[in-house]
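>>> mind looking at a prediction? Sequence and model below.
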Amino acid sequence: MIRVLDKLLLFLYSLAIGALSVIAFCAAFNWFPEDWLNNLVHNLYNGREEWLQITVITVSVVLFLISLRFFYVSLRRSNSSAPSIDQRTEFGDIRISLETVENLALKAAARQRGVKDLKARIRISESGIDISLRAIADGESSIPTLTEDIQRAVKSHVEEITGIPVATVSVFVANIIQTANFKSRVE
């Protein structure tokens, strides 16, 4: 949501700066009548046209606030790197991306018979990794047995490969695959 807001602010800021640049360019080439510019500045300073003062003040304040926001964004430390799990060993630091853990979980779950379609979501908790799997079963196997096998396989595979404790493995069986039953006709 913040990124969308920043993009909208950048668009508005660019539009306003572009308009001000065009106005300054036209004024520099004397494309505006001098009397009109003098009258505009005179009305602005004398307060004869209150709407003009309010408009200039409002636009200036908004542009200044947007400038401050962009200044803050430019100095803020970027968190654009992929989310990861960081470990420190005696030899140095290890970073394992959540995508890697997700792929390991999907690989282990896909090895189980009776699973047709899988999706995974990984979250980090204080007690370890929480893995949530969404599966579609073939409808031929017992769902409680299938899900326990998936949980056991995913937990042991991820812990063995990454060395990170897995706190929970949740399996959501979203559906079963409908197999088409064809009756043979004998004539």
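That came through fine. Numbering: from 1, shown residues only.
>>> rest of the way, CA atoms for contacts and neighbours
OK.
>>> mind listing what's buried in stretch 54-68?
Along stretch 54-68, the positions that meet the burial threshold by neighbour count (16 or more other C-alpha atoms under 10 Å) are 63, 66.
>>> and if you look at stretch 128-136?
Counting neighbours by 16+ other C-alpha under 10 Å, one finds that the buried residues in stretch 128-136 are 129, 130, 131, 132, 133, 134, 135, 136.
>>> can you give me the helices in this structure?
2-28, 34-46, 50-75, 98-110, 143-162 (DSSP state H).
>>> put this beside the first:
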Amino acid sequence: MLKRILLLACGLLVFLGSALVISEAFLNMGILSPYIEITFARWDVAVLFTILAILGLFAMVLAFASQKEPSSLLIASDYGEVRVSLQTIDSLVHQGAKKIKGIKDLKTRIIVRDGSLYIYVKAVLYGDRNIPELTEQMQQTISEHVYSISGINVDEVKVLVENVATDIKTKVS
């Protein structure tokens, strides 16, 4: 996020600075004349700073361009490639969580970044269980279940305990 903000700021500064110099060269507004003297022919300045203005606009567009997150993971085998969708990984996470007693509700977010798999879990737990032990068990069970079924190594499982419930019905879907 910080990179996007810096790219936007730099692009904006380059664009506005270039527009100011171009307008000074053609309109002689007198804004820059006390500080610098434009000694080039007007078309030279216009071409140079038009290129800079285009680069500034390009940087601003890059700052707003969304990077599409992958929707699947690639697994290479001896016979070719297999793609496993993030929806499949999500289902595997829920299957692994069903093995653990003490979870009332579970929401997941799966992220693939630089070929690494990160799983973020928001859980509602029952209040009669030790939270550190239960969350560690969740991390281990989910990671092992996803790996054993898909062959995909989970780099990190982060758990956020969203709430603690008191009723007895389990609901992990």
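It's in. Since the structure is predicted, the reported quantities are computational estimates derived from the model, not experimental observations.
>>> so what number do they get for TM-score?
Counting by TM-score structural alignment, normalised by the length of the second structure, the TM-score of this superposition works out to 0.54. Behind it: 100 aligned residues with a C-alpha RMSD of 1.9 Å.
>>> the buried residues of stretch 128-136 of the first structure in strands, which ones?
Using DSSP state E, the subset of those located in strands is 129, 130, 131, 132, 133, 134, 135, 136.
>>> and the last one, what pairs with it in the second structure?
In the second structure, the residue paired with residue 136 of the first structure is residue 124, using TM-score structural alignment.
>>> quick one: that match from residue 143 of the second structure, how far?
19 Å (C-alpha to C-alpha, to the nearest Å).
>>> deepest-packed of the helices of the first structure, please.
Ranked by average neighbour count under the criterion mean count of other C-alpha atoms under 10 Å, those are headed by helix 98-110 at a mean of 20.
>>> residue 112 of the first structure -> the second structure?
Taking TM-score structural alignment as the criterion, the aligned counterpart of residue 112 of the first structure in the second structure is residue 100.
>>> what's near enough to touch its match?
Under the criterion of C-alpha atoms under 8 Å, 6 or more residues apart in numbering, the contact partners of residue 100 of the second structure comprise 137, 138.
>>> for residue 4 of the second structure, see how far away it is.
Summarising the geometry, the distance separating residue 100 of the second structure from residue 4 of the second structure, computed by C-alpha to C-alpha, is 41 Å.
>>> for residue 55 of the second structure, same thing?
If you measure residue 55 of the second structure against residue 4 of the second structure using C-alpha to C-alpha, the figure is 15 Å.
>>> quick one: what's aligned to residue 48 of the second structure in the first structure?
In the first structure, no residue is paired with residue 48 of the second structure according to TM-score structural alignment.
>>> for the helix of greatest length in the second structure, which helices and strands make contact with it?
Among the elements of type helix in the second structure, defined by DSSP H, the one spanning the most residues is helix 2-27. Counting contacts by 3 or more C-alpha pairs under 8 Å, 6 or more residues apart in numbering; DSSP states H and E, helix 2-27 of the second structure is packed against helix 42-64.
>>> what is the helix it packs on packed up against?
Under the contact criterion of 3+ C-alpha pairs under 8 Å, 6+ apart, helix 42-64 of the second structure touches helix 2-27.
>>> list the buried ones in the helix it packs on?
Applying a neighbour-count criterion of 16+ other C-alpha under 10 Å, the buried positions in helix 2-27 of the second structure are 7-25.
>>> so residue 150 of the first structure touches residue 109, yeah?
Yes: counting by C-alpha atoms under 8 Å, residue 109 is a contact partner of residue 150 of the first structure at 5.3 Å.
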